[in-house]
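Engineer: sequence below, structure please.
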Amino acid sequence: MRMRRDERDADVGVGPHPRPWPDDDRYDPVLLAEGDRRNVADRYRWWRHEAIVADLAATANPFHVAIENWRQDGNIGTVVRTANAFGAAGVHIVGRRSWNRRGAMVTDRYLDIRHHDDTDALVAWAAGEGLPLIGIDNLPGSVSIFDHPPPERAVLVMGQEGPGLTPAAKAAVDVILHIPQFGSTRSINAGVASGIAMAAWVRAHRTG
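Structural biologist: Alright, predicted model coming up:
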């Protein structure tokens, strides 16, 4: 398996696996022989890419994250990387198909990432899966995500940096949750907000 340049780092990971090698088809013979310098958790060292993807899909948390991308939001890479870290079942990009993958740090290769042309398409997909849409934005009438965490099965819908949720998204979500703030700024970065929202989900629905 050929690793991309931004995935190789001689200062991280592990070297060749000591002999005898594991008798397990999840392991990649090339990585076992040459070492594994990828940006993956230790439990996945020397595993084939396809095996990691399959294991993540099998053990994913039952929430998805959607983010609007009408103005080429540069935070999407951060959202994808964070969704990977919190074990999200998938990431949905609404609007523009193109986004800067650099911030994802190659984690996009391990996640189910889907594109929806507009909010109606996301709504139709979520309805077919029986998943409520939960907006994340600091709008009048919203409720604190700490007092009312998202349900276990849900799609967390993030507005893009600046304008926040679009009118179409506001109309589509079941409820809008906000992240309490105590400083002078009106809002926080969309990538940071997504991480706080996912952490609130984990705190409510996972232990350990």
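Engineer: C-alpha from now on. contacts and neighbour counts both.
Structural biologist: Will do.
Engineer: now do the same for the residue nearest the centre of the chain: helix, strand or coil?
Structural biologist: Centroid-nearest residue in the chain: residue 83, 1.9 Å away (criterion: Cα atoms, centre = their mean). Using DSSP: H, G, I helix; E, B strand; the rest coil, the structure places residue 83 in helix.
Engineer: residue 157 too?
Structural biologist: Under three-state DSSP, residue 157 comes out as strand.
Engineer: wait, what's in contact with it?
Structural biologist: 65-68, 133-136, 169, 173 (Cα atoms under 8 Å, 6 or more residues apart in numbering).
Engineer: can we see that at 7 Å?
Structural biologist: If a contact means Cα atoms under 7 Å, 6 or more residues apart in numbering, then residue 157 has 65-67, 133-136 as its contacts.
Engineer: now residue 108
Structural biologist: The contact partners of residue 108, by Cα under 7 Å, 6+ apart, come to residue 80.
Engineer: the one 4 residues further on too?
Structural biologist: If you count contacts by Cα under 7 Å, 6+ apart, residue 112 has them with 90-91.
Engineer: another for comparison:
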Amino acid sequence: MSDRPREAQGPLPPEGADFCWGRHPVLTLLEETPQRCLKLYVAKGAAGEAVSRALDLCREASVSFQVVDVSVLKRLSPGVNHQGLLAQVSSVALIPCESYLDRLPSKGPVLILAVDHVQDPQNLGSMIRSAEVAGAEAVLLPMRRSALPTGTVMKVSAGAALRLPLLSVTNLSRTLKLLTQDHGFWSVGLDHRADRTLWQEPLPERCVLVVGSEGTGLSPLVAKGCDDRRRIPMHGGTGSLNVAVAASIGLFEWLRGVDKSSEGL
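Structural biologist: So this is what the prediction gives:
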């Protein structure tokens, strides 16, 4: 396992996550449908041709992996012969972002939701559901340190995760730059530290709405890469909103602006 990519870190999969285990099944998954592999877990000390091949396939498909103690694999997949390899799989195929961008409408209002390291599958499912109802074209999902489309996400999204394109992203800051420079989008981050409010002026018609993680909000690099940052005005003593609620407010504020524009108001 020498000369391998840097090991991905982050939380272990949530309860109810789906897995593929064993060297041959995992290799088949990575060779034939790598877009369904959310993350590969490799037991410390695992070696051999199959393990090396699995890591090579991860490099090729930009699938993150994490080396963990063998006890972690046993806990995640009790009673199975994992052979040192365990892949977390999605019930829906994620689409590599760059391969999808040319399919986006080149004119007119277009909304994309970008999720910056949201951890809770319930929140992710709720945001995907709201994004579909608000008319978003797609959702951008970083592949590291983020909740990914597990069965819980599918259920909470009420099936929206099966209908709305979910685009996998390895570097969200770079993807935002690509969307703004080459595809005419304007990225707007929801950030409670921003000077301007969400209602101060209409959101752009070609908009990437960026929401941050629970607790910490937008990461510094992503916040810096946004063309604009807006805050949602709040009263009372709570001081913050659930990230899925904040995302919904931003999504429907964009839709309200588009509807007003189309009515000529």
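Engineer: tell me where structure 1 has helices.
Structural biologist: 29-34, 49-59, 76-85, 119-129, 167-172, 190-205 (DSSP state H).
Engineer: for residue 151 of structure 1, which of those helices is the nearest?
Structural biologist: helix 190-205 (7.7 Å; Cα to Cα).
Engineer: give the aligned range of the closest one in structure 2.
Structural biologist: Mapping helix 190-205 of structure 1 onto structure 2 (TM-score structural alignment) gives residues 243-258.
Engineer: repeat that for stretch 104-113 of structure 1.
Structural biologist: Structural correspondence for stretch 104-113 of structure 1: residues 157-166 of structure 2, per TM-score structural alignment.
Engineer: the residue nearest to the centre of structure 1 pairs with which position in structure 2?
Structural biologist: With TM-score structural alignment as the criterion, residue 83 of structure 1 matches residue 131.
Engineer: from residue 206 of structure 2, how far out is that match?
Structural biologist: Applying Cα to Cα, to the nearest Å, the value for residue 131 of structure 2 to residue 206 of structure 2 is 15 Å.
Engineer: hmm, who's touching stretch 176-194 of structure 2?
Structural biologist: With Cα under 7 Å, 6+ apart as the test, stretch 176-194 of structure 2 has contacts from 204, 206-211, 217-218, 223, 226-232.
Engineer: what's the most buried one of the helices of structure 1?
Structural biologist: For these, average neighbour numbers computed from mean count of other Cα atoms under 10 Å are highest in helix 76-85, which has a mean of 23.
Engineer: which elements pack onto that one?
Structural biologist: Here helix 76-85 of structure 1 touches helix 190-205, going by 3 or more Cα pairs under 7 Å, 6 or more residues apart in numbering; DSSP states H and E.
Engineer: report the angle between the axes of the helix it packs on and helix 76-85?
Structural biologist: Taking axes from the mean of the first three to the mean of the last three Cα atoms, to 10 degrees, one finds helix 190-205 of structure 1 and helix 76-85 inclined to each other by 20 degrees.
Engineer: with structure 2 overlaid, how far apart is helix 190-205 of structure 1 on average?
Structural biologist: Compared with structure 2 after the fit, helix 190-205 of structure 1 shows a mean deviation of 0.8 Å (mean Cα distance after the TM-score superposition for structure 1).
Engineer: quick one: that helix to chain centroid distance?
Structural biologist: Distance, stretch centre to chain centre, for helix 190-205 of structure 1: 10 Å (Cα atoms, centre = their mean, to the nearest Å).
Engineer: which ones are touching residue 198 of structure 2?
Structural biologist: By Cα under 7 Å, 6+ apart, the contact list for residue 198 of structure 2 reads 230-232.
Engineer: about what we covered before: with distance to residue 146 of structure 1 added, can I get the helices of structure 1 in JSON lines?
Structural biologist: Listed next are these as JSON lines, based on distance: least, Cα to Cα, whole Å:
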{"stretch": "helix 29-34", "distance to residue 146 of structure 1": "43"}
{"stretch": "helix 49-59", "distance to residue 146 of structure 1": "25"}
{"stretch": "helix 76-85", "distance to residue 146 of structure 1": "19"}
{"stretch": "helix 119-129", "distance to residue 146 of structure 1": "24"}
{"stretch": "helix 167-172", "distance to residue 146 of structure 1": "20"}
{"stretch": "helix 190-205", "distance to residue 146 of structure 1": "7"}
